[in-house]
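Novice: Pasting the sequence and the predicted coordinates here, then a few questions.
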Amino acid sequence: MTTIDLFVDDSDIDVAIDDRDEGERRALELADRIRMVAAHDPGHAQRLVDELIVQLDRALGGTFREYLDGPARDVADRALTGAGSESSAVISPAENS
């Protein structure tokens, strides 16, 4: 007897429908990569997240907090107020590899 597998796994299809979908896909990939780093080195992952927050705030002219609320805003506030501290220092490409 022959069986036909009708289950379709579309997780490997990499076709963006529009720019928004592409942006969401890339954001999910970034979050997944940060989770993998956090599993091996939580401190390094936190520094990466802090630097990402600082750079997003710069790119948005200092208004990044306005897009957040609750715990996410608290995390951003901590990263942005600590921007001059050693824990939020810019990560060099050598450290990032």
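Specialist: Nice, thanks for sending it over. A quick note: this is a predicted structure, and the numbers were derived from the prediction, not measured. Numbering: from 1, shown residues only.
Novice: CA only for contacts and neighbour counts going forward, please
Specialist: Will do.
Novice: and G82, how many neighbours does it have?
Specialist: Neighbour count of G82, defined by other CA atoms under 10 Å: 15.
Novice: wait, I meant P93
Specialist: With other CA under 10 Å as criterion, P93 counts 7.
Novice: Then L80?
Specialist: So L80, with other CA under 10 Å, has 21 neighbours.
Novice: Then R58?
Specialist: 12.
Novice: Okay, one more to line up with it:
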Amino acid sequence: MTDIGQLDDTDIDLAIDEGEADERRAMELASRLRMVAAEDPDLAQDLVEGLIVALDQAMGGTIRQHLDGPALGVADRVLRAPEQGR
């Protein structure tokens, strides 16, 4: 009997729809942000703030409508920052 070890989802080649692919990419991004935060919390915060600004611009200034709780508070703070021209 052969011991094949542990498999993760990258070891299995399954057809997935676009929504599942987008969700996997989002999870990978979140994982990478957590790794950065563990090494350099200030850099991670800068990256998140930049992402909020970029998403708000891409969404025509409506990012706040898609957030709630602490995420909405962070977006409000970031998008009101003087250096963002708001």
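Specialist: It's in. All of these numbers come straight from a predicted model, not from anything done at the bench.
Novice: Quick check: E66 of the first structure vs A83 of the first structure, distance?
Specialist: 18 Å (CA to CA, to the nearest Å).
Novice: actually L48 of the first structure, not the one I typed
Specialist: Counting by CA to CA, the gap from L48 of the first structure to A83 of the first structure is 12 Å.
Novice: sorry, back to before: have a look at E66 and A83 of the first structure and say which one is more surrounded.
Specialist: Using other CA under 10 Å, the more surrounded residue of E66 of the first structure and A83 is A83, with 17 against 9.
Novice: right, and that one touches L52 too?
Specialist: No. In this structure, A83 of the first structure is not within contact of L52 by CA atoms under 8 Å, at 11.0 Å.
Novice: Now do the same contact list for the residue lying closest to A44 of the second structure once chain neighbours are set aside.
Specialist: Leaving aside its sequence neighbours, A44 of the second structure sits nearest to A37 (CA to CA, 6 or more residues apart in numbering; 5.0 Å). Going by CA atoms under 8 Å, 6 or more residues apart in numbering, A37 of the second structure touches 43-45.
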